[in-house]
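>>> what follows is a predicted structure for the sequence shown.
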Amino acid sequence: MKQRIKEFLKNNLCLRLSDEKTKITHAADKNVVFLGYIIRKGYGNHNRFKCDPFDPTLRIYMNVEGILKKLRENGMCIANDYPVGIARLLREPPEEIIRYGNQVLRGLLTQQRGCYNFFKGGHIQYIVQFSIAKTLARKFDISLKKIFARYGKSLSVNYENAKGYTRSISLALYKSFSRQKSFFATVKSAITSFHLPSYSLVNPLTRACYICGNPHLHVSMYHRQTKKKLIKPYPPIVTVMLTINRRQIPLCNHCFANIETNRFHLNQLSR
């Protein structure tokens, strides 16, 4: 069974299975922790429903304890999951504090929307929301109540960006923690329809010259700058490279020298 799984991961998902870290266990008796998820057969003994030994369904659960551990390590809550302010962010502007909260929310909950216990994500969001609010309260030395009165429940902050435009940012709070039943099915369909890109193993320095087409001479790659760094009027070779959307082309030594001395006209290169 382990060998079959190894072949499936390699051939279908392009993943490598580690023999040292992989074990075969019974999902109805023990939780299987994989990529931040908990995979379990049936409801198990961790749910309010009685365990059904004849339930063959594999269910994916959110690893709540693992997420809470990450929040404690990030300084967003203490041992009893009580949210606290983040001391290292006190010198940051309010918009950066809000942006950090969004990064944490998306990183912890976005990929959990298909889990059977996604309803527990409300507790995770509560910790992040109040941790960011307490960080702002400590920064401005005001009460938590005044923070929510000033910025609202979603902690919406107006600021001016580097270009002088007024922007607004707020916490991307989830309105519902109902499980999205089609979430993992959508991910699976995206994987099965994915095709690996084909790579060319041919050394570009062995290609034919782009101008004269002579395949028997040694070629070198001619590079151009990015378009925003180019100065108009463009040289003929740069105009051609922009037309074919190339940053580099192979040229033989003779054509390379002619390009460097600007001996080619645009009509010659276009042909």
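The structure has been received and is ready for your questions.
>>> C-alpha from now on. contacts and neighbour counts both.
Noted.
>>> which of the residues in whichever strand or helix holds residue 146 are buried?
Residue 146 belongs to helix 144-151 when assigned by DSSP states H and E. In terms of neighbour count (16 or more other Cα atoms under 10 Å), helix 144-151 has its buried residues at 144, 147-148.
>>> repeat that for stretch 129-148.
Buried residues in stretch 129-148, counted by 16+ other Cα under 10 Å: 129-139, 144, 147-148.
>>> how long is that stretch end to end?
Using Cα to Cα, to the nearest Å, the end-to-end distance of stretch 129-148 comes out at 11 Å.
>>> other SSEs contacting the next helix or strand after the helix holding residue 146?
Using DSSP H and E, the helix or strand that follows helix 144-151 towards the C-terminus is strand 157-160. Here strand 157-160 touches helix 94-109, strand 166-169, going by 3 or more Cα pairs under 8 Å, 6 or more residues apart in numbering; DSSP states H and E.
>>> how about residues contacting strand 157-160?
Contact partners of strand 157-160, identified using Cα atoms under 8 Å, 6 or more residues apart in numbering, comprise 94-95, 151, 166-170.
>>> and it, which residues are buried?
Per 16+ other Cα under 10 Å, strand 157-160 contains these buried residues: residue 157.
>>> assumed residue 134 was part of a helix.
Yes. Using DSSP: H, G, I helix; E, B strand; the rest coil, the assignment for residue 134 is a helix.
>>> ok, back up a step: export the buried residues of helix 144-151 to CSV and tack on distance to residue 219?
Putting the buried residues of helix 144-151 into CSV (distance: Cα to Cα, whole Å) gives the following:
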residue, distance to residue 219
144, 68
147, 65
148, 66
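>>> second structure for comparison follows:
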Amino acid sequence: MNETATIVARVHEALRSLDLPDVVIALGGSLAKGNADALSDVDLYVFAASFPDPHWLRQRLAAQLPEAGAFSAWGTPSECGVDFVLDEQPVEIWFRRTDEVLAGVARALSGAVERGERVWTPNGFYRHTALSDLSSMSVLACDNAAFAAMLAEIRAYPEALRQAVFAHGLEALDFWNGNLHLDTAIARQDRYYLESIYHQVRTGLVQCAFAANRKYFGGDKKMQEALEQLGALPAGFMQAILPEGTAADASSAHWRGLFDRAFAMAGPLRQIYQQTDTDRRS
């Protein structure tokens, strides 16, 4: 057993000792997805019918893991976390109420695209991101049959969600392409406004790319690596999403080129979306 596996086993044992009702414990994050690096932490997800106060959880885990340190806790009993360091390895534990997770997944399966605000997600928190975590996590313990059934159901990308995410992703492109306010901002070289619009547009393109490939969007981290793993992307897509250079002293012509390249991705993405539909039916 390697060092990380030993840490996971020790924390798993400590979590089981909490005796949470109908608990599900899983290894998540980059370790579960297979793209961890030397800077990755250990992410553990805990789903249960209810939780005690997060500070009580912190105290109990500290008692169970006396060799760990730098404990902190955040959130509320319906969604909270306990973070600490064990054997020089950062560990993050995310506690979620099972009923809320199941309800959120049910909405996603029906085609709901919900975007909220979380301080740790600067581009907004797409709630269907949870399906990426849930579908990739490695379950260590599962005492909830409904949760196990949900995990089986989301192994295949739900078609209703795919349609909704793709349509949502194109909204910003369709709005800004040919928009007078964008043209004026380019002429003025209104950098802050242009950067905001450009990021909105490319965020939509990213959502479209994942949906077209029937892959769950897993958040903004390691985006280049995630995009490179998709099966089909339009020519020039990476350059449109992650252009080289800086926009600090960009001319109007530079900004026009950035937006034109981004807008040009809409048609090829639609073709990929339609082609994957055809391939699925054949």
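Sure, I can see it. Nothing here was measured: the structure is a model prediction, and the numbers come from that model.
>>> need the TM-score between these chains.
Both chains were compared after superposition, and using TM-score structural alignment, normalised by the length of structure 1 their TM-score is 0.23; 101 aligned residues with a Cα RMSD of 5.5 Å.
>>> could you say what helices and strands the helix holding residue 146 of structure 1 packs with?
On a contact count with 3+ Cα pairs under 8 Å, 6+ apart, helix 144-151 of structure 1 meets helix 121-140.
>>> quick one: the helix it packs on to helix 94-109, angle?
160 degrees (axes from the mean of the first three to the mean of the last three Cα atoms, to 10 degrees).
>>> show me what helix 121-140 of structure 1 is packed up against.
By 3+ Cα pairs under 8 Å, 6+ apart, helix 121-140 of structure 1 packs against helix 94-109, helix 144-151.
>>> quick one: that helix to helix 144-151, angle?
Comparing the axes of helix 121-140 of structure 1 and helix 144-151 via the same axes, to 10 degrees yields an angle of 90 degrees.
>>> next SSE after the helix or strand where residue 58 of structure 2 lies?
Assigned by DSSP H and E, residue 58 of structure 2 belongs to helix 54-64. Note on helix 54-64 of structure 2: by DSSP H and E, the next helix or strand toward the C-terminus is strand 69-76.
>>> tell me the buried residues in that next one?
The neighbour-count check on strand 69-76 of structure 2 (16+ other Cα under 10 Å) flags 71, 73 as buried.
>>> now for it, which elements pack on it?
Helices and strands touching strand 69-76 of structure 2, by 3+ Cα pairs under 8 Å, 6+ apart, are helix 54-64, strand 79-86.
>>> nearest to residue 254 of structure 1 among the buried residues of stretch 129-148 of structure 1?
Nearest to residue 254 of structure 1 out of these is residue 132 (Cα to Cα; 63.9 Å).
>>> for stretch 64-81 of structure 2, measure first residue to last.
16 Å.
>>> swap that for stretch 185-192 of structure 2, sorry
In stretch 185-192 of structure 2, first residue to last residue: 10 Å (Cα to Cα).
>>> what do you get for stretch 136-150 of structure 2?
13 Å.
>>> residues making contact with that stretch?
Under the criterion Cα under 8 Å, 6+ apart, residues 12, 22-29, 32-33, 98, 102 lie in contact with stretch 136-150 of structure 2.
>>> can you lay out those as TSV showing distance to residue 81 of structure 2?
Converted to TSV, the contacts of stretch 136-150 of structure 2 look like this (distance: Cα to Cα, whole Å):
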residue	distance to residue 81 of structure 2
12	15
22	18
23	15
24	15
25	14
26	14
27	14
28	14
29	14
32	19
33	21
98	15
102	19
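>>> list buried residues within these.
Among the contacts of stretch 136-150 of structure 2, those classed as buried by 16+ other Cα under 10 Å are 12, 22-29, 32, 98.
>>> what comes up buried for the helix or strand residue 164 of structure 2 falls within?
Using DSSP H and E, residue 164 of structure 2 maps to helix 159-176. By 16+ other Cα under 10 Å, the buried positions in helix 159-176 of structure 2 come out as 161-170, 172-173, 176.
>>> could you look up the next helix or strand downstream of that helix?
Next element after helix 159-176 of structure 2 (DSSP H and E): helix 180-188.
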